[in-house]
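Peer 1: Pasting the sequence and the predicted coordinates here, then a few questions.
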Amino acid sequence: MKKLLFVACFICSFFHPVQAQNKLAWKGKKCAVVLTYDDAIDQHLDNAAPLLDSLGLKATFYVTAFSQSVQKRLTDWKKLPLKGHELGNHTLFHPCVGKTPGREWVSNENDLNNYTVQRMENEMRMTNLFLQSLDGKTKRTFAFTCGDMKVADSAFMNGMKKDFVAARAVRNEMHQIAAIDLYNVDCYMVNNNSFEEMKSWVDKATQTNSLLVILFHGVGGGNSLNVTIENHRKILRYIKQKEKEIYVAPMLNVAEHISQWQKANHQ
């Protein structure tokens, strides 16, 4: 009997810290959610930001510095960090690998097949400098355009890690804090999804103590990868209602927290 009790206590002592770590990993909450908006389009200023501000939610806007919206509404983009939102780096010209099915829209000038790693690094650093002129900040996160991570066979982020705290990829996955690669952070991309589908992502993150990064493009238009205004409103309100269980913050804040947690727990 004593032996059985000893074994049971040993098992509990082994698993309890792991369970406790998972439960306490997200500032004492069950999970983390990061709301991200890509490409710097007018609908982010007109449809997304006002709702975020009304709910008191902070998001990351991944800015393509030479987008039409940035060129025409620079003053409006400057206002976002004043409200607590992050301006993330989404390159200068949004280059992607072209000459593949579905990528007919990629011009020769913005085709990563025609880039060098040095050119990519230069444009990323120029975008960081541009964003610093808007918000005065030197810490930044990055989002891979089209999820493309390489120029030819070279992973360009390898030489850029000192320039960024984290980088977001494009895959429908979520992970617990110990398993997150800060330079390859997974996300769930919204592509005309229903509220119920997006809600299931939030519920899964809560149940599994994971990080959920949601990627929006169009919000009520502006991009074929769209979310309706109604479903966008519903999912943000749902996240706000569960804020006692969910750590909601921009990518930079969450990434810094992950980095500190992983170092403290020797990950």
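Peer 2: On my side now, so go ahead.
Peer 1: drop to CA atoms for contacts and neighbour counts, all remaining ones
Peer 2: Noted.
Peer 1: Name the nearest residue to His175, ignoring sequence neighbours.
Peer 2: Sequence neighbours aside, Ser210 is the residue nearest to His175 in space, at 5.0 Å (criterion: Cα to Cα, 6 or more residues apart in numbering).
Peer 1: ok, the one you found - contacts?
Peer 2: Applying Cα atoms under 8 Å, 6 or more residues apart in numbering to Ser210 gives the contacts Lys30, Cys31, Ala32, Met174, His175, Gln176, Ile177, Lys204.
Peer 1: Need those in CSV (columns: secondary structure and distance to Met120).
Peer 2: Shown next, in CSV, are the contacts of Ser210 (DSSP: H, G, I helix; E, B strand; the rest coil; distance: Cα to Cα, whole Å):
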residue, secondary structure, distance to Met120
Lys30, coil, 38
Cys31, strand, 34
Ala32, strand, 31
Met174, coil, 28
His175, strand, 29
Gln176, strand, 31
Ile177, helix, 30
Lys204, helix, 36
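Peer 1: Put this next to the first one:
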Amino acid sequence: MQLLPKLTLLALLAGNSPTIAQTISWNNKQCAVVLTYDDAIDVDLDNVVPALDSAKFRGTFYLIGSSPVVTKRLTEWRAAARRGHELGNHALFHPCDGSLPGRSFVQPDHDLHTYTVGRAVDEIRANNTLLAAIDGKTARTFAYPCGDLQIGGVKFYDQLKTDFVAARGVSPGLQTAVQVDLANIDSYMINGESGQYLIDLVKKAQASHTLLVFLFHGVGGGHGLNVALPAHRQLLRYLNAHEKEIWVAPMVEVAEKIRAAQQRGAVGK
């Protein structure tokens, strides 16, 4: 049986730490951090994968199946998956609800507002087939394009719960394992924030013994939503320096751990 770290036991005795079951949910560490990268863009392979590999971290890359970066760089995505990075599902065409404010970028052919639930489900499952052909895996997670959850008031992911381990949303928040909604996991979307801001979020997760999910798009360019390379490097350096206290893993692994704990009813509040 694996023993809890001495500091964790002391904290439990002092009454200022989560229950033992909660701590086990994060692999006996203070918190869990998941690094996710959306949209299958060149900087994922040019900047992010080398940085994560160098730090010996594994991230989750949410791939749009129709992205030309998937088609042109298939071998590199397959190699990344072999090194333990998760290739997550970000739908085949990244449909977003064009009826919402600020959605002038949505093309009519891929306007979620005009989709049926069946069409959305079919396209997402088709993307799963593509991803399995790349990495040979059946367990993965989903990320809602634009964070849109519904079509005509219907939550389309309800028909996909057996296809995925979990789904990542876009609402910010830090949650204990028992609080996590595996159908809509909270995440912090990063756009221009400093490295210190990223580190401060990690420190909050450590103090509260919670799950922290980062949602990145561009890293060092390549997207309208971007984080500077130095800021991203600063975050990775901090995570590396505190690897004994912070569990960094792909979303699918963290979600599987949470799901198992929730099913056991062993996660304390």
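Peer 2: Arrived safely. From a predicted model like this one, the values you see are computed outputs, not experimental measurements.
Peer 1: re the thing from before, in the contacts of Ser210 of structure 1, find the pair that's most separated.
Peer 2: Using Cα to Cα, those reach their maximum pairwise distance at Ile177 and Lys204, which is 14.4 Å.
Peer 1: So the two - more neighbours on which side?
Peer 2: Ile177 (22 against 16; other Cα atoms under 10 Å).
Peer 1: I figured that one hits Ala25, correct?
Peer 2: Yes. Assessed by Cα atoms under 8 Å, Ile177 of structure 1 is found in contact with Ala25 at 6.9 Å.
Peer 1: Which of the three states applies to the residue nearest to the spatial centre of structure 2?
Peer 2: For structure 2, the residue nearest the mean C-alpha position is Thr36 (4.2 Å; Cα atoms, centre = their mean). Following DSSP: H, G, I helix; E, B strand; the rest coil, the label given to Thr36 of structure 2 is strand.
Peer 1: That one reaches Gly59, doesn't it?
Peer 2: Yes. If you go by Cα under 8 Å, Thr36 of structure 2 and Gly59 touch, sitting 5.9 Å apart.
Peer 1: still on that earlier bit, tell me the contacts of the residue nearest to the centre of structure 2?
Peer 2: By Cα under 8 Å, 6+ apart, the neighbours of Thr36 of structure 2 are Gly59, Thr60, Phe61, Tyr62, Val213, Phe214, Leu215, Phe216, Pro250, Met251.
Peer 1: Next step: those restricted to helices.
Peer 2: Met251 (DSSP state H).
Peer 1: could you dump the contacts of Thr36 of structure 2 to JSON lines with distance to Pro18 of structure 2?
Peer 2: As requested, those are exported to JSON lines (distance: Cα to Cα, whole Å):
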{"residue": "Gly59", "distance to Pro18 of structure 2": "26"}
{"residue": "Thr60", "distance to Pro18 of structure 2": "27"}
{"residue": "Phe61", "distance to Pro18 of structure 2": "30"}
{"residue": "Tyr62", "distance to Pro18 of structure 2": "31"}
{"residue": "Val213", "distance to Pro18 of structure 2": "20"}
{"residue": "Phe214", "distance to Pro18 of structure 2": "23"}
{"residue": "Leu215", "distance to Pro18 of structure 2": "26"}
{"residue": "Phe216", "distance to Pro18 of structure 2": "29"}
{"residue": "Pro250", "distance to Pro18 of structure 2": "23"}
{"residue": "Met251", "distance to Pro18 of structure 2": "22"}
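Peer 1: Mind listing residues that contact the helix ranked longest in structure 1?
Peer 2: For structure 1, the helix reaching the highest residue count under DSSP H is reported as helix 2-24. For helix 2-24 of structure 1, contacts defined as Cα under 8 Å, 6+ apart pick out Lys29, Lys30, Gln176, Ile177, Asn209.
Peer 1: just stretch 52-68 of structure 2 next, same as before
Peer 2: Against stretch 52-68 of structure 2 from outside (Cα under 8 Å, 6+ apart): 34-41, 44, 70, 83-94, 127, 130-131, 142-143, 236-237, 240, 248-251.
Peer 1: Give the buried residues for that stretch.
Peer 2: Leu52, Phe57, Arg58, Gly59, Thr60, Phe61, Tyr62, Leu63, Ile64, Gly65, Ser66 (16 or more other Cα atoms under 10 Å).
Peer 1: which stretches of the stretch 151-269 of structure 2 form helices?
Peer 2: Along the stretch 151-269 of structure 2, the segments classed as helices by DSSP state H, counting those that start in this stretch run 195-208, 229-241, 251-264.
Peer 1: of all those helices, which lies closest to Val48 of structure 2?
Peer 2: helix 229-241 (8.9 Å).
Peer 1: ok and that closest one relative to helix 195-208, angle-wise?
Peer 2: Counting by axes from the mean of the first three to the mean of the last three Cα atoms, to 10 degrees, helix 229-241 of structure 2 lies at 30 degrees to helix 195-208.
Peer 1: Which stretches in the stretch 1-150 of structure 1 count as strands?
Peer 2: 31-38, 60-63, 86-89, 141-143, 150-151 (DSSP state E, counting those that start in this stretch).
Peer 1: Show me the one of those strands that comes nearest Asn113 of structure 1.
Peer 2: strand 150-151 (6.7 Å).
Peer 1: gap between the closest one and the chain center?
Peer 2: Put simply, strand 150-151 of structure 1 sits 20 Å off its chain's centre (Cα atoms, centre = their mean, to the nearest Å).
Peer 1: follow-up on the earlier one: out of the contacts of helix 2-24 of structure 1, who has the most neighbours?
Peer 2: Neighbour max across these (other Cα under 10 Å) = Asn209, 26 neighbours.
Peer 1: nearest residue to that one other than its sequence neighbours?
Peer 2: Here the residue nearest Asn209 of structure 1, using Cα to Cα, 6+ apart, is Cys31, at 4.6 Å.
Peer 1: I'm done for today, thanks for sticking with me.
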